[in-house]
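In: the following comprises the amino acid sequence and a computationally predicted model.
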Amino acid sequence: MEIERKFLVKQLPDQLEQYQCKIIEQGYLSHNPTLRIRKSNENYLLTYKSKFGIGQDENRTAKVENEVEVPLNEESFLHLKAKTDNHMIVKKRYLIPLEEGLTAELDIFKEQLEGLRLVEVEFASEEAANRFVPPVWFGKDVSLDRRYTNGYLSTVDSYNF
């Protein structure tokens, strides 16, 4: 299960280059349920995400989904990439340690989404997600705004909202 909160970025943290960085390219084969391919540096994954069995909760502040990841090889990734109708996202992801053993995953988008910066934090429980106090460099909470899901972002021609 994946429990995460997502925020816009008010300002980039200082000395960003000191943090581990990944170059990510990902695309979507299906949006409901989500079927995604991802290249992260030289690792390739197929990810299935679904809300199956997760009840609706109007008081929920975090995005909650079932998630399964399966490794791919480069050949399989490229084969599936051709089926994404060029709906690919390219971004740099910085892994920034936070208090309580949490990690901020700061995404700086490239190409058609240039200018968009989002940060996600994953949690062990919804209670932990609800207690989370974001650092000052985090901006508006967009966890439940579907316009900021990577699946939706893969379908837009530019970041203009």
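Out: That came in fine, so what should we check first?

In: please count neighbours and contacts with C-alpha atoms only from this point.
Out: Noted.

In: next, the contact list for Lys110, please.
Out: 89-92 (C-alpha atoms under 8 Å, 6 or more residues apart in numbering).

In: one more to weigh against that first structure:
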Amino acid sequence: MEIERKWMVAGWPEGLPLEEEFFMRQGYISVRPTVRIREEALTGGKTQWILCFKSGGGLAREEIERPIDQTLFEELAAKIIGKPLIPKLRRSYRLADGCVLEVNHVDEGQPGEFWYAEIEYPTIAAAENWAPGALGLGEYLADEVTGQPGQSMGEYWERTRG
């Protein structure tokens, strides 16, 4: 089960220590249900290739992720998807309460480029009770879009590549 909230943001947060950074490429075999591949290259580290299945929407949804090898990733990207993958730069920041804020810059340099932030939680109650203002992030995380139609990466894929 994946439990997360999502916000549209304008750029990287200020004053938070960077924990890690990944360059990613992802594409969709299916949007409903979600079947996605993603390459995750850790800055200064290793690269992983992931096959992901998701169902449901909103605050909590089922998610299954499995590692795949680079060859399968490239074959799926070229032969099944056949469209340009979405590039993303993700930076993670550990917050004072232990949560991890993940901020993503999507399709940099393209007309539709945008930024969003997410936080995953251990329980639905923790997600519902978490308040960005308590950590001084109220202004940065003012535009919450959790569960709003048209705000998922799958829907962005459909608008831009589908």
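Out: Perfect, thanks for sending it. For clarity, every value in this text was computed on a predicted model and none was experimentally measured.

In: got a TM-score for the two of them?
Out: The TM-score (TM-score structural alignment, normalised by the length of the first structure) is 0.83; 149 aligned residues with a C-alpha RMSD of 2.2 Å.

In: quick one on the thing from earlier: what is the nearest of the contacts of Lys110 of the first structure to Asp157 of the first structure?
Out: Closest to Asp157 of the first structure out of these is Ile89 (10.6 Å), distances taken as C-alpha to C-alpha.

In: from Glu21 of the second structure, how far out is the alignment partner in the second structure of the closest one?
Out: Counting by TM-score structural alignment, Ile89 of the first structure lines up with Ile86 in the second structure. In this view, Ile86 of the second structure and Glu21 of the second structure are 17 Å apart by C-alpha to C-alpha, to the nearest Å.

In: check which helices and strands the longest helix along the second structure sits against.
Out: Longest helix in the second structure, counting residues (DSSP state H): helix 153-160. The contact analysis (3 or more C-alpha pairs under 8 Å, 6 or more residues apart in numbering; DSSP states H and E) places helix 153-160 of the second structure against strand 18-30.

In: what sits up against the helix or strand following the strand it packs on?
Out: Sequence-wise, the next helix or strand downstream of strand 18-30 of the second structure (DSSP states H and E) is strand 34-42. Residues outside strand 34-42 of the second structure that contact it (C-alpha under 8 Å, 6+ apart) are 20-30, 47-55, 73, 76-77, 154.

In: which residues in the first structure form helices?
Out: Under DSSP H, the first structure gives helices at 74-81, 126-131, 150-153.

In: quick check: which of those helices is buried the most?
Out: Mean neighbour count (mean count of other C-alpha atoms under 10 Å) peaks for helix 150-153 among the helices of the first structure, with a mean of 17.

In: mean deviation of that helix from the second structure?
Out: Compared with the second structure after fitting, helix 150-153 of the first structure deviates on average by 0.8 Å (mean C-alpha distance after the TM-score superposition for the first structure).

In: which part of the second structure matches that helix?
Out: Against the second structure, helix 150-153 of the first structure falls on residues 153-156 (TM-score structural alignment).

In: likewise for stretch 67-78 of the first structure?
Out: Counting by TM-score structural alignment, stretch 67-78 of the first structure corresponds to residues 63-74.

In: for that stretch, how far is the first residue from the last?
Out: Using C-alpha to C-alpha, the end-to-end distance of stretch 63-74 of the second structure comes to 22 Å.

In: just stretch 55-66 of the second structure next, same as before
Out: 15 Å.

In: report the buried residues of that stretch.
Out: Within stretch 55-66 of the second structure, the residues that count as buried by 16 or more other C-alpha atoms under 10 Å are 59-60.

In: next one: it to chain centre, how far?
Out: The gap between where stretch 55-66 of the second structure is centred and where its chain is centred comes out at 12 Å by C-alpha atoms, centre = their mean, to the nearest Å.

In: so who does Trp7 of the second structure touch?
Out: 116-118, 141-146.

In: the same query, at a cut-off of 6 Å, please.
Out: 116-117, 141, 143-145 (C-alpha atoms under 6 Å, 6 or more residues apart in numbering).

In: quick check: closest non-adjacent residue to it.
Out: Once flanking residues are discounted, Trp7 of the second structure sits nearest to Glu144: 4.2 Å by C-alpha to C-alpha, 6 or more residues apart in numbering.

In: and for Val35 of the second structure?
Out: Leaving aside its chain neighbours, Val35 of the second structure sits nearest to Phe53 (4.7 Å; criterion: C-alpha to C-alpha, 6+ apart).
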